[in-house]
Every structure is written in structure tokens, then in C-alpha cells.
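# this one's sequence-less:
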């Protein structure tokens, strides 16, 4: 069960809205109304709450993993391999299931992600070597894909997962981007954002020329998760999430090519912090 429970979470939201949306004098003793800002978060797999004055925390460093064709499909932290292109035919049955982060916001109850091993064959999955020490992933992972679509529009879903030593695959976080909204703005965002800034404005809408390789970047939702020694980090790419997102293009024998390795490789930046023993 979530801690604090839903009632306590809703009470905190109401206090926050009272501070900033009501035309009343805020309670100066309430931390939510204080000029000194902070954020509290719990780390999945650790269970401890922490409070920091800056997000992401200062002890977190970005570690770049390259998407490579080595040993099947791998996440590698070394020099990118020779260039390669991998074709992915979209499986429109790929899904995060009925009890996901989106359903819970619509009265769907608790979030429950089952073992995702069965979804692996429906996506492109790139897996790191086993970790040699416990590590926390805390912040916003950012994915940059060299991608060519055979359709002028579509959706890219990127998932970060934990692969246990027994093979169990656990969902950690995700990011999603419609290809026609891929343009990165040259202007600064109106407030701090992790990764590239896409305005999603009508003026920046642009169909993707079929067959042309471009860099498509997306930011995953923030997380904090403990990855245990011997576990591996997996990044999985798909073009659909059945039962969750409406398909941008009707189900078809369509897909995209992903460029791996070379001088301009596909990669994921992971906010990484090794735990000292």
C-alpha cells in the first residue's frame, strides 16, 4: 500500500492549492507554503523518504549508455560500436496493462505492474551488464534515438526497467513522444525542465518525412529506484501501448528504423548514483 495513503496525499494537495490558488493569507508554519522550497521522495526498493532542496539531488550524475547491437541488444557505456540499423515493426498489442500509472488517476485503483517478461518480444529491449554494486537511479532519464519512420506520424514509447538475476522484469518509468511533436525549441523553457525542450505548440508541428533518419529525444518521468547488485538496467522501445494510448496511426505493418553506434549513436542518459558500501 502507498505511504502516505491516498487520503493523506489528497490533504497535502489541498494545502498546496490553498497556499497558491486561494486569495487568503498562507499559514507561514506550513512547509508547503514556505519560501524555502524542498521536495520529499521515496526510493523504490529502499523505502526511505528523503528531503532535498534541489531536484535532481546533488549526488546524482548522468551516466550515458549507448544502444548497441552487441550480444543481442545491449546498453553499453563504452565507445560506440560500428554503425548499424535495426528495423522494428510495431506490435500494437504491446501494453503496460490495466493497472498502470494512468489508470490510477482515473479511479483505477492501485498501480500494479506485473512481471513484464512477456512484453519483451513486443518491443526493442536493450539491457546493460549486471551491476557490480547497488545504485540509485534518481531523476529524469533522457533517451535520444536516431530514428527513421515509414509513416509521417506515430508515437515512440520508451520504458526503463529493472531486470533481476532470475529474469523478472520490473517497470520503473516511461516517456512518450508523438513524432510530429519532436522539434526541439531553440528558446529557453519558461521554467526548469529536464532534457530537451519541446514546446508542443501548433507552430512546431511537423510531420516526419518517411525514411529520413533524425534524432528523436524524449524525457522519461522522474523516478527514484534502487537497482540491486547483479540486476541489470533495461531500456525498451515500442510504438504503442494498447488500452492506454489511442493509436496515432491505425494498426498496420509499419514501424521504424533505429540507428545504433557510429559517430551519432542512440543513447540514454541515466541519473545514476552508486551506493557506497
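Cool, the structure landed. Here the structure is a predicted model, which means the values were calculated and not measured. Numbers count the residues shown, from 1 in each chain.
# from here on, contacts and neighbour counts on C-alpha atoms
Noted.
# roughly how far apart are residue 214 and residue 264?
10 Å (Cα to Cα, to the nearest Å).
# Find residues that contact each of these two.
Common contacts of residue 214 and residue 264 (Cα atoms under 8 Å, 6 or more residues apart in numbering): residue 146.
# Looking at those two now, which is surrounded by more residues?
The residue with more neighbours, out of residue 214 and residue 264, is residue 214; 17 against 13, by other Cα atoms under 10 Å.
# Tell me which residues touch the more buried one, please.
By Cα under 8 Å, 6+ apart, the neighbours of residue 214 are 145-148.
# Now intersect those residues with the strands, please.
Per DSSP state E, strands hold the following members of those: 145-148.
# Dump those to JSON lines, plus neighbour count.
Formatted as JSON lines, the ones in strands among the contacts of residue 214 follow (neighbours: other Cα atoms under 10 Å):
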{"residue": "145", "neighbour count": "25"}
{"residue": "146", "neighbour count": "20"}
{"residue": "147", "neighbour count": "23"}
{"residue": "148", "neighbour count": "23"}
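# okay, pairing it with this:
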């Protein structure tokens, strides 16, 4: 019930402000610091640390025939022509994850079944048992392109037994910011011995850290980035899907190099062909934090 969730979330906001603005001793400061909700699982719970110690990393390899497998492919690649008509919005309210983060919750499920026709997808065989993913999924894609830069949007999805695809979480990266940086130095500049957790692939955000020709000459580049944290149970019989797109309009502006007018239908748009590689030398993977 989305309204029940909103009420619970509002209650937690009120408890926080009662304690730290009104100085009401309601005990919130003595509770575990992290409260999370596991979709399809045990619901609300409180934990002491993040990421959870009980998780182990499960690696799924992108593979031929649009599969996600535990096995590494010796060689292989897929081509995908970027489709500027892909959009992550859903429901009549044009909701998306970023609207949800802002506190507006569209009262409909974020199905991506029809949206995935604009994407390059990989998915597992039906699961033989329930699988709980709690934490930050991470992708590493080895890519090349017919253009010198580009945007990459990745969606983790739960595919039901009838083929319906439901958004679990997502992440994105502009290729020009592919280089990784030390997050400890960014957050605590000048400090020593501080380890910022969780350890995720961090990228720069300053002009000097941006390479607008990173994919020039069909160069193969590693794009490693995390998706928004989640806690989700994939049920037995369902499939895990990874969906890759080169745009998410109008949630994000189109890449200015590829669509100077920010119009999916503009005649001067450039539609790059992106190659995703998966091999021993270029192992494109999805890393999932799986509860033991």
C-alpha cells in the first residue's frame, strides 16, 4: 500500500525532527542508525552497519544470446544503436526514481517491459530459489562506440514468470567521467587515515577530470559504476535482467554532442552504435550484494 509507506516515512521524518529540533527524548538516537525495507522480503528492519556484513558478492557475466551467467565468456560482443526515445518515466504522473527521492511517490509500479525494447538487455535463467540483494549493485561495462562520448544508463530489473519487467534500481554515467577517483580524498581533503564507506567506484565531477573524446577511435573503455542501493528479494522462477540504454529523455537531457538541440527527433542527431564486449580480456559484469 503506497499510502501506508508514505505515512511510515513521514512518521520517521517527524521522529527525527522531534528529537533534533524540539529536543524530545523519543529514543530515536538510541536505535540502530540504519532502517531499511526489503521489498518482497521481511519488510522493515534496523541494522547497525552498511554495507551489511552478511552479504557476499555474486558476479554475473554478460554473455552471448543476451544472457547473464555465472560463467565467463571467452570472447563475444553485442552492438546497440542508441535510441533517444528511451525513457525511464512510468505512470500517468511521469514518475521516475528521482521524483521518488524528492518525496513524490507515483502510485503505480515502475514496469519497464515496453521500455526495454529501446535497450540492450541481458538476463539470467529462471532462479531456482529466492535471492535477496541488499546493498549497492555495481556494473562494469567494457564498451566502444562510433562516437567519441556518450551516456550510459543501466537498470536492474525483476522479470516475472509472465515476462513483466519491474524496475529494482538503476545507475548512470557519462563516459567522459569514466576515470575513477579516490573518494577519501574528495570528501576529507587534507585528512589522513579516513576510509569513507561503502567502497564504491567514485568518479570526478570537475571540468579538469572530464575527457570528451574518451571513446574516440573506437577505443575500448571500462565504465564501472554503482546503482542506487536496494533491498529486494528476487523470487524463485523469476529472472534477473540488466538493461542498458544510451539515453533517458526527458528525465535527463540528451548528450549535447549527440543531440545539440536536446530533441530526440532532430535531424542532426547522431545515433552512435555502442559495442558492449564480454570476454576474458574485457569481462563485462554485474556484481550483486547477496544476503547469505
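It's in. This one's a predicted model, so the numbers in the text were calculated from it and none came from an experiment.
# now what about the TM-score between them?
Superposed pair, TM-score by TM-score structural alignment, normalised by the length of structure 1: 0.86. Supporting alignment: 266 aligned residues with a Cα RMSD of 2.4 Å.
# picking that back up, with distance to residue 182 of structure 1 added, can I get the ones in strands among the contacts of residue 214 of structure 1 in TSV?
As requested, those are exported to TSV (distance: Cα to Cα, whole Å):
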residue	distance to residue 182 of structure 1
145	11
146	12
147	11
148	12
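# of all these, which two lie farthest apart?
Maximum pairwise distance in these, criterion Cα to Cα, is 9.4 Å, between 145 and 148.
# of all the ones in strands among the contacts of residue 214 of structure 1, which comes closest to residue 61 of structure 1?
Closest to residue 61 of structure 1, out of all of these and judged by Cα to Cα, is residue 145, at 20.9 Å.
# and that closest one, what pairs with it in structure 2?
Here residue 145 of structure 1 is matched to residue 141 in structure 2, going by TM-score structural alignment.
# which residues sit in contact with residue 223 of structure 1?
43, 137-140, 172-173.
# among the residues you listed, which two are most distant?
43 and 140 (13.8 Å).
# More neighbours: which of those two?
residue 140 (24 against 16).
# Not counting sequence-adjacent ones, nearest residue to that one?
Nearest residue to residue 140 of structure 1 in three dimensions, chain neighbours excluded: residue 222, at 4.5 Å (Cα to Cα, 6 or more residues apart in numbering).
# close enough to count as contact, the one you found and residue 138?
Yes: shown here, residue 222 of structure 1 and residue 138 form a contact pair, counting by Cα atoms under 8 Å, at 7.2 Å.
# So for those two, which sits in the more crowded spot?
Neighbour count, other Cα under 10 Å: between residue 222 of structure 1 and residue 138, residue 138 has more, with 26 against 18.
# helix or strand for that one, which one?
strand 135-139 (DSSP states H and E).
# Likewise for residue 269 of structure 1?
Using DSSP H and E, residue 269 of structure 1 sits in strand 267-274.
# Report the buried residues of that strand.
Across strand 267-274 of structure 1, burial judged by 16 or more other Cα atoms under 10 Å covers 267-274.
# before we move on, what about stretch 236-246 of structure 2?
Quick answer for stretch 236-246 of structure 2 (16+ other Cα under 10 Å): 238-246.
# ok, now stretch 5-16 of structure 2?
Judged by neighbour count (16+ other Cα under 10 Å), stretch 5-16 of structure 2 contains these buried residues: 15-16.
# That stretch vs structure 1, average offset?
Comparing stretch 5-16 of structure 2 with its match in structure 1 after superposition yields a mean distance of 4.5 Å (mean Cα distance after the TM-score superposition for structure 1).
# how far is that stretch from where the chain is centred?
Here stretch 5-16 of structure 2 is found 25 Å from its chain centre; the criterion is Cα atoms, centre = their mean, to the nearest Å.
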